[in-house]
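Enquirer: All I have is the shape, not the residue letters:
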């Protein structure tokens, strides 16, 4: 029997709050503000919304995810939209043998890791980033009740110590579609989009 993670099941059934049908507004704003440049890695690409968005704008971008069903879904998503986007199954904790990138976009991946995994992740990103490359992390915040795993700002600071300069870390938001159980718990309307508190970090490879 094939091993299935909860993420595999979510991508097979398309039943997760992060399926909002497009890129996160915070990531769209990063691009508009000029913070995404050169070759781009979309780490933990999921359905590929950010890879597709950036590819449509002309960026050289690769979306990677550990979940095979996620990559399958992302490729189908890109095909339906007529966008030539690249996706690969990959372990983001071990990217050392891959191409080098100028920008990394991480939308809601960082916060699923524990401390040891976060350290392995930032080392892996360091190996595939060119000198001066930027990593942008959008992660669910533990400041108030929310959905799924949440982290503190100190967890981000700790992970981007060695080999990085953490240039910015500020409150932001992460958009979700609220499920019935979470709607009741958070006093939100089920089936509707809602913005959860998040951190937006910018780290530069030193």
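Expert: Looks like it arrived, so ask away. This is a predicted model, so every value here is computed, not measured.
Enquirer: okay, CA-based contacts and neighbour counts for the rest of this
Expert: Noted.
Enquirer: Tell me where this protein has helices.
Expert: Listed in chain order, the helices of the chain (DSSP state H) span 6-13, 25-32, 49-56, 68-81, 115-128, 153-159, 180-186.
Enquirer: how about TSV for those helices, with mean neighbour count and distance to residue 38 added?
Expert: Converted to TSV, those look like this (neighbours: other C-alpha atoms under 10 Å; distance: least, C-alpha to C-alpha, whole Å):
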stretch	mean neighbour count	distance to residue 38
helix 6-13	15	29
helix 25-32	15	11
helix 49-56	23	11
helix 68-81	19	21
helix 115-128	18	14
helix 153-159	16	24
helix 180-186	13	38
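Enquirer: For residue 147, find the nearest of the ones you listed.
Expert: Nearest to residue 147 among those is helix 180-186 (7.3 Å), distances taken as C-alpha to C-alpha.
Enquirer: if I look at the closest residue to residue 183 other than its chain neighbours, how far off is residue 173?
Expert: Leaving aside its sequence neighbours, residue 183 sits nearest to residue 190 (C-alpha to C-alpha, 6 or more residues apart in numbering; 5.0 Å). According to C-alpha to C-alpha, to the nearest Å, residue 190 and residue 173 sit 18 Å apart.
Enquirer: then this one, side by side with the first:
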């Protein structure tokens, strides 16, 4: 099941988010270096804001959105602390991006993006097929034809914390209106918090950063 904004608020308010690591994901850095991030960019589920901050610093026109007001406030503080106060963050529902008041153009037209960078949002819907389908439709509605979606998601190739998905879920989710150009294993850096260490034998007595198995998908909007 998916979680409410109140749940995500509590994670940021109590600093228990295992994805808040104080730096961008290396897989996203490599995307940018390879020239795969172009034009107007959306960072859905932007969380602590590291990728929106990074891309804003590099000169991209990028918007970060999150369902959680606490996450958005966290990201804005983070951006200011990193000397990138122009990084833009708004509260918005990723399941209905086309009708988001925060993203709608000044003339009332729906938003359109050339590139969408999803770092650890898609896998949240792994066990919620209806929400996952809504999210895919939402992404399709705001991605320009020919635009690209990049998904970094935790993989079920190994056990561990966080929602983990198979490559099959990615492949089956992006069919009509999409072309899956590439899907490869990679890693995602997370943080073993005290709560995770206490709850999981895998991380007993361990705290700090850890690299986890992940998928990186490159998907083109038809």
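Expert: Received it, and whenever you're ready, just let me know what you need. All of these numbers come straight from a predicted model, not from anything done at the bench.
Enquirer: quick one on the thing from earlier: of residue 190 and residue 173 of the first structure, which one has the most company?
Expert: residue 173 (19 against 16; other C-alpha atoms under 10 Å).
Enquirer: what about residue 205 of the first structure, neighbour count?
Expert: 20.
Enquirer: what sits against the closest residue to residue 9 of the second structure other than its chain neighbours?
Expert: Leaving aside its sequence neighbours, residue 9 of the second structure sits nearest to residue 70 (C-alpha to C-alpha, 6+ apart; 5.0 Å). For residue 70 of the second structure, the contacting residues are 8-10, 12-13, by C-alpha atoms under 8 Å, 6 or more residues apart in numbering.
Enquirer: Which one of these is nearest to residue 121 of the second structure?
Expert: residue 8 (12.3 Å).
Enquirer: How about the counterpart of residue 118 of the second structure in the first structure, nearest residue that isn't a chain neighbour?
Expert: Taking TM-score structural alignment, residue 118 of the second structure has residue 106 as its aligned residue in the first structure. Nearest residue to residue 106 of the first structure in three dimensions, chain neighbours excluded: residue 137, at 4.8 Å (C-alpha to C-alpha, 6+ apart).
Enquirer: and the spatially closest residue to residue 39 of the second structure that is not a sequence neighbour, how far is that from residue 84 of the second structure?
Expert: Leaving out its chain neighbours, the residue that sits closest to residue 39 of the second structure by C-alpha to C-alpha, 6+ apart is residue 114, at 5.3 Å. The gap separating residue 114 of the second structure from residue 84 of the second structure is 22 Å, by C-alpha to C-alpha.
Enquirer: likewise residue 197 of the second structure?
Expert: 33 Å.
Enquirer: What ranges does the second structure have for its strands?
Expert: With DSSP state E, the ranges of strands along the second structure come out as 40-44, 61-66, 88-91, 113-119, 143-154, 178-192, 208-221.
Enquirer: show me the contacts for the aligned partner of residue 129 of the second structure in the first structure.
Expert: Taking TM-score structural alignment, the alignment pairs residue 129 of the second structure with residue 115 from the first structure. Going by C-alpha under 8 Å, 6+ apart, residue 115 of the first structure touches 155, 159.
Enquirer: Correct me if wrong: residue 108 of the first structure contacts residue 136.
Expert: No: Residue 108 of the first structure is beyond contact range of residue 136, at 10.7 Å (criterion: C-alpha atoms under 8 Å).
Enquirer: which residues touch the aligned residue in the first structure for residue 145 of the second structure?
Expert: Counting by TM-score structural alignment, residue 145 of the second structure corresponds to residue 131 in the first structure. By C-alpha under 8 Å, 6+ apart, the contact list for residue 131 of the first structure reads 205-206.
Enquirer: same thing with residue 113 of the second structure?
Expert: Residue 113 of the second structure neighbours (C-alpha under 8 Å, 6+ apart): 39-42, 142-144, 147.
Enquirer: what does residue 12 of the first structure give?
Expert: 69-70, 73.
Enquirer: try 6 Å
Expert: Not one residue lies near residue 12 of the first structure by C-alpha atoms under 6 Å, 6 or more residues apart in numbering.
Enquirer: Okay, it and residue 79 of the first structure: tell me how far apart.
Expert: 17 Å.
Enquirer: try residue 11 of the first structure
Expert: 17 Å.
Enquirer: Matching residue 90 of the first structure against the second structure, which residue comes up?
Expert: Mapped onto the second structure by TM-score structural alignment, residue 90 of the first structure lines up with residue 92.
Enquirer: Now do the contacts for its match.
Expert: Residue 92 of the second structure neighbours (C-alpha under 6 Å, 6+ apart): 65-67.
Enquirer: and the residue nearest the centre of the first structure, what does it touch?
Expert: With distances taken as C-alpha atoms, centre = their mean, the first structure has residue 107 as the residue nearest its mean C-alpha position (2.2 Å). Taking C-alpha under 6 Å, 6+ apart, we find residue 107 of the first structure in contact with residue 138.
Enquirer: what's the distance between it and residue 97 of the first structure?
Expert: In this view, residue 107 of the first structure and residue 97 of the first structure are 23 Å apart by C-alpha to C-alpha.
Enquirer: Over to residue 148 of the first structure?
Expert: 31 Å.
Enquirer: Equivalent analysis for residue 56 of the first structure, please.
Expert: 27 Å.
Enquirer: swap in residue 72 of the first structure?
Expert: 23 Å.
Enquirer: go on, residue 143 of the first structure?
Expert: From residue 143 of the first structure to residue 97 of the first structure the distance is 37 Å (C-alpha to C-alpha).
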